[in-house]
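A.B. asks: I'll drop the sequence and a predicted model, then ask my questions.
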Amino acid sequence: MQIVTRLSPFTYVMRPVHPLLPSTFALLVLFGFFLPIAFAYYASTDIHLPSPSVDHLEHKQLVSVVVAGATGDLAAKYLWVAMFRLAFEAAANSNQVYRFYAGATISLEEGREWQQTFFDDVFAQRVCGDSDGISLVQRRCRTFLEDQFKPSVRYIPLRSEVQYRDLGDILQQQLQSGSSEVGRIVYLAIPPQFFLQSCALVHRYLRPQSLKTAPNPFFRVVVEKPFGRDLESAHELATRLRQIYDDKELYVMDHYAGKPVVQALRRYFQLNAAALHPIWNTQHIQDVHIEMTETATLENRVNYFDSTGIIRDVMLNHLQFLLGVIASPSFDPEVYAESAQSSKVARVLHTAQLRFIKGLKWLQQQSSLFVAQYNEYAAHYQQETGRNHGTSDHFTATAAMVELTNSLEEWKNTSFHIAAAKATAKRLLEVTVTFRNNVFPFDKNQPCIFKVIIQQALNTDTRQSHRIKWSCDVRKVLPYLRLPENWEYLQFSDQRVITPKQPSPHSEDVNQWNLGDERSAYDVLMREVAAGATEHFADLDEVETAWALWTPIVLAAEVRLNLGGDANFHVAIKQPQVVQAYYPAGTSPWKQPYARLKDVGNFPGVKEEL
């Protein structure tokens, strides 16, 4: 006999019943013959469990969530699923209830129409699973969706100061019902150029007021990178935001922080901080290489990308963040002491990250920056903008690679290579740490490599696309490395590769139901925001310091140059430190440039095949 056991709001398993329980079931059958019949009838009908009205909040702790940009692509793809799961989890595990205010620039009538069409059966399947052969658990999910979540979402036009003020009045009026508002979250899913204006209006009109029922309501504003266009604009934005928000109120999000492998990697480093710290420095590490490539072109995204480029879009934000993560074992391992409070850990980590970022340098040596544009970009540019794209006066980097160093004593002789490209032959996001020879006593002629695969081609088995691995068996040197939760050795006899756990065919977890879409980074990070955890978010000092490093690189990449060459490939050196090229879509952008330049020695440390 098996019973349903709830592991989380989204995961249920069938578990065997204890051997002593059949007698209990016999009593139930004897004295309540119709109870299992009634239960079975409920599972096969549309009868809903009673659920509280969203207007009955006297005994609930209310959290108000404003999503600005609620009808955009980011919100449609990730945010509303994350918001549903946040509310569903709170309803199951706490006394909190969420109300959502969907803000956008469309009219009230258009917004209501969007609300009716967006939260449809497709959305229900995304959050509760397929409707075919629907289970009792899925019915409960759909009951929550229909009876609580949908009525809790209200569309509000948010385009002008008057409309922000009106929303503030609406938020205040809801408290007259006697509910206790414990806090507000504002997510700005809007273009970066509107951050400053929107943040000022949010501060002016949407701050919660202290009441007797909630004397210190929290206030959290989420903005997502990119943050500014250069050091000057980032400094202006950061200066203004410091004047209106404190550190506990502003969450600068990089969604890479919520990726499953990144979460596991940070936990792996935390669990093994004392063991890894002695070897995580320039005496032992020769090179750190971070690479992101995508197969998709920029067709239909040129209007955004043309003013941004690959360096601002990917390298400054996501790959810079990953570089900080991969450097973290060099930080004082005491920060991860189990007795340390999470708020203290976050503060110490931010201080260590800031110190590491300040130490990074672009030395502007010969050919230390490579930028390229895929050939078909010109056609995509003309199609989307209606303007001709001439190579003589227009160049937007769709691929780039830069070599950095670090002035800190513990990193002074280590090179750092950061590479990113669109329209390539493969989808990949990985980090490679190459140790010096003789660090591990295995093969003196072959350095040991620590590699983290964060993502690969879509629909790839997670055991291939999510990996943390050593190229050598480090057990003799590091015998007691601990694994992150829900990760395991690919082969226990060969402990070089760890991957996410897979349900065993003989495990009770094989019958688990995972409701709806796979968890996204936004599910993870929105839970962190709701909990007030800041460890996985950047602070303004880190953002400004990163821009101080990357602004000269961005400016060098954007200098225009008339290129020459054959029909498929062009390369030129416009400044001694910059190599500029074209590449056909679907190919490696740096294979041919390196082949042409390696004889001159202009590309230090770069592999022909990354």
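C.D. replies: Looks like it came in fine. Source: prediction; values computed, not measured.
A.B. asks: drop to CA atoms for contacts and neighbour counts, all remaining ones
C.D. replies: Will do.
A.B. asks: chain center to stretch 366-373, what's the gap?
C.D. replies: How far stretch 366-373 lies from its chain's middle: 28 Å, per C-alpha atoms, centre = their mean, to the nearest Å.
A.B. asks: next, the one to line up against it:
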Amino acid sequence: MVSRVIPVEPFDLVLFGATGDLAHRKILPGLFHRFVVGQMPDTARIIGSARSDMSVEEFRGTVRAAILEQAGDEVGPEEVLADFLSRIDYVRVNATGDEGWDELAGKLRADRVRAFYLSVAPSLFAEIAERLHAGGLATGDSRIVVEKPFGRDLQSAQELNAGLRACFDEHQIYRIDHYLGKETVQNLMALRFANSLFEPLWNSTHIDHVQITVAESLGIEGREAYYDKSGAMRDMVQNHLVQLLCLTAMEPPSKFTPNAVRDEKVKVIEALDPVPDEDIARGQYRAEKGGDGYLDHAGDPSSRTESFVAMKVRVANWRWSGTPFYLRTGKRLRARESEIAVVFRDPPHTIFPNVGHLRGNVLVIRLQPDEGITLRTTIKDPGPGGLRLKEVSLDMSFAEALGADSRPQDAYERLVMDVIRGDQTLFMRGDEVEAAWTWADPIIRAWDERTDQPTPYDTGSSGPEDALMLMHRDGRRWRQVGEG
């Protein structure tokens, strides 16, 4: 049985870049799923916009193909898909010229929420915002959605924010980070602030360290042009990993409102210490056993762009003094896995004879591929012959705990509906973006000023040896992919 959902207000959603990869892989299939469960009202409409010259029926055909490819067996009856497609419209618009804007304006209704989703290159954000504003398409209740990257350094982020704010108020701007839409990421806040068990222990007195890992098994194929100009630090650490760190380290907000939550996240970023070079490991995957390496795709045989970053980060505040956060992300690693591991301090003393050192509990919040929460505990090993201890995991997979019929929402489904509702809790605020760049810029600048190459590492490995040493010298170790 499908869980009950409350429909959102009637809306017109204009999707710029509607013929692009993201629109067809995530946004349009996500909207279809929200339609299937009844969250989209009957009068809702999705208007695709791009430079491609096609009819409405041709565009609907591409949307249909995208949904069939992404949704598979979950599409359901043909008449449901046909009903959804009947709400799809299309306008050819030149984002940098005058063509199509008047026609688009004529399709928008005055009594509806207007959301403009910019699934386009960041270089077009400010120009599209200006045309929406100047042409009267954007009302005081409109929303504008932009995808990362939000700049490539502090200056460009400030310029981007200024361009958006010249046409829209901050409460109308939705900077999407799909990691914040994941079910488990939101459960991290519920775990902390809705349970009296964890929050009293959520500090440096009880937590030894925190590991945040976003490992990818794929390389840069298909994204070479973008990735080689960005690297892992800009592509993943400055946004996704910093956001996960914020949600783990933040103080309890006074209430669960968008600005209260984001105020606490900004405080965490502003409390981050500068990261010295010895606390950072950079890597670049290399060819092995006839496979392709990073340089086979980068286009520049001397590229110094990193495909892996690991670092030890300190949050300089009362709660986290003495508890480091270890961040790690990379391409072509052993497996695709993302998790936050909260490692509690070891028991200070053991009362059990013939039992060696006892390890602290570990709380693991799994983000992908199997979302869930695991708590590593120590229990008696069953059976006669004396008291023996063993470590076991209390494991809650969301798919198992919530039932097979409770299909987890994709992050984009949740976030797009939050835009329509006007809920900015899971979106980044402008000062948050700029604070993250203020912290990241010196790290990137120091790399740019050096001439050394990132440390090579084998595809299918856990990354370069430098990353292992980053932990070993502190008497700690990285959790292995798939570890309970």
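C.D. replies: That came through fine. Everything numeric here is computed off the predicted structure, so don't read it as measured data.
A.B. asks: can you give me the helices in the stretch 101-250 of structure 1?
C.D. replies: 108-118, 121-128, 136-144, 150-152, 161-173, 195-205, 231-244 (DSSP state H, counting those that start in this stretch).
A.B. asks: Please apply the same query to the stretch 151-300 of structure 2.
C.D. replies: Under DSSP H, counting those that start in this stretch, the stretch 151-300 of structure 2 gives helices at 154-165, 183-193, 224-232, 242-249, 258-270, 295-298.
A.B. asks: so where is whichever helix or strand comes after the last one in structure 1?
C.D. replies: Sequence-wise, the next helix or strand downstream of helix 295-298 of structure 2 (DSSP states H and E) is strand 308-313. Using TM-score structural alignment, strand 308-313 of structure 2 corresponds to residues 399-404 of structure 1.
A.B. asks: With structure 2 overlaid, how far apart is that stretch on average?
C.D. replies: Mean deviation of stretch 399-404 of structure 1 relative to structure 2 after superposition (mean C-alpha distance after the TM-score superposition for structure 1): 1.0 Å.
A.B. asks: and residue 93 of structure 2, which of the helices of the stretch 151-300 of structure 2 is closest to it?
C.D. replies: helix 154-165 (19.6 Å; C-alpha to C-alpha).
A.B. asks: just to revisit the earlier point, mind putting the helices of the stretch 101-250 of structure 1 into TSV with mean neighbour count and distance to residue 545 of structure 1?
C.D. replies: Shown next, in TSV, are these (neighbours: other C-alpha atoms under 10 Å; distance: least, C-alpha to C-alpha, whole Å):
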stretch	mean neighbour count	distance to residue 545 of structure 1
helix 108-118	14	40
helix 121-128	18	39
helix 136-144	20	45
helix 150-152	17	40
helix 161-173	16	32
helix 195-205	17	19
helix 231-244	16	8
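A.B. asks: Redo these as a markdown table? Include distance to residue 34 of structure 1.
C.D. replies: As requested, these are exported to a markdown table (distance: least, C-alpha to C-alpha, whole Å):
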| stretch | distance to residue 34 of structure 1 |
| --- | --- |
| helix 108-118 | 40 |
| helix 121-128 | 29 |
| helix 136-144 | 19 |
| helix 150-152 | 34 |
| helix 161-173 | 48 |
| helix 195-205 | 56 |
| helix 231-244 | 62 |
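A.B. asks: ok, back up a step: hey, which of the helices of the stretch 151-300 of structure 2 is tucked in deepest?
C.D. replies: helix 242-249 (a mean of 22; mean count of other C-alpha atoms under 10 Å).
A.B. asks: mean distance, it to its aligned residues in structure 1?
C.D. replies: Mean for helix 242-249 of structure 2 is 1.1 Å (mean C-alpha distance after the TM-score superposition for structure 1).
A.B. asks: Can you check which part of structure 1 that helix sits on?
C.D. replies: With TM-score structural alignment as the criterion, helix 242-249 of structure 2 aligns to 320-327.
A.B. asks: Please identify which of the helices of the stretch 151-300 of structure 2 is closest to residue 115 of structure 2.
C.D. replies: Per C-alpha to C-alpha, nearest to residue 115 of structure 2 of those: helix 154-165, 14.4 Å.
A.B. asks: name the helices or strands packed onto that closest one?
C.D. replies: Helix 154-165 of structure 2 is packed against helix 125-134, helix 430-449, with contacts defined by 3 or more C-alpha pairs under 8 Å, 6 or more residues apart in numbering; DSSP states H and E.
A.B. asks: The aligned residue in structure 2 for residue 525 of structure 1: what's it in contact with?
C.D. replies: Under the alignment defined by TM-score structural alignment, residue 525 of structure 1 is paired with residue 415 of structure 2. Going by C-alpha atoms under 8 Å, 6 or more residues apart in numbering, residue 415 of structure 2 touches 176, 178, 181, 426.
A.B. asks: And residue 415 of structure 2, how close does it get to residue 30 of structure 2?
C.D. replies: 10 Å (C-alpha to C-alpha, to the nearest Å).
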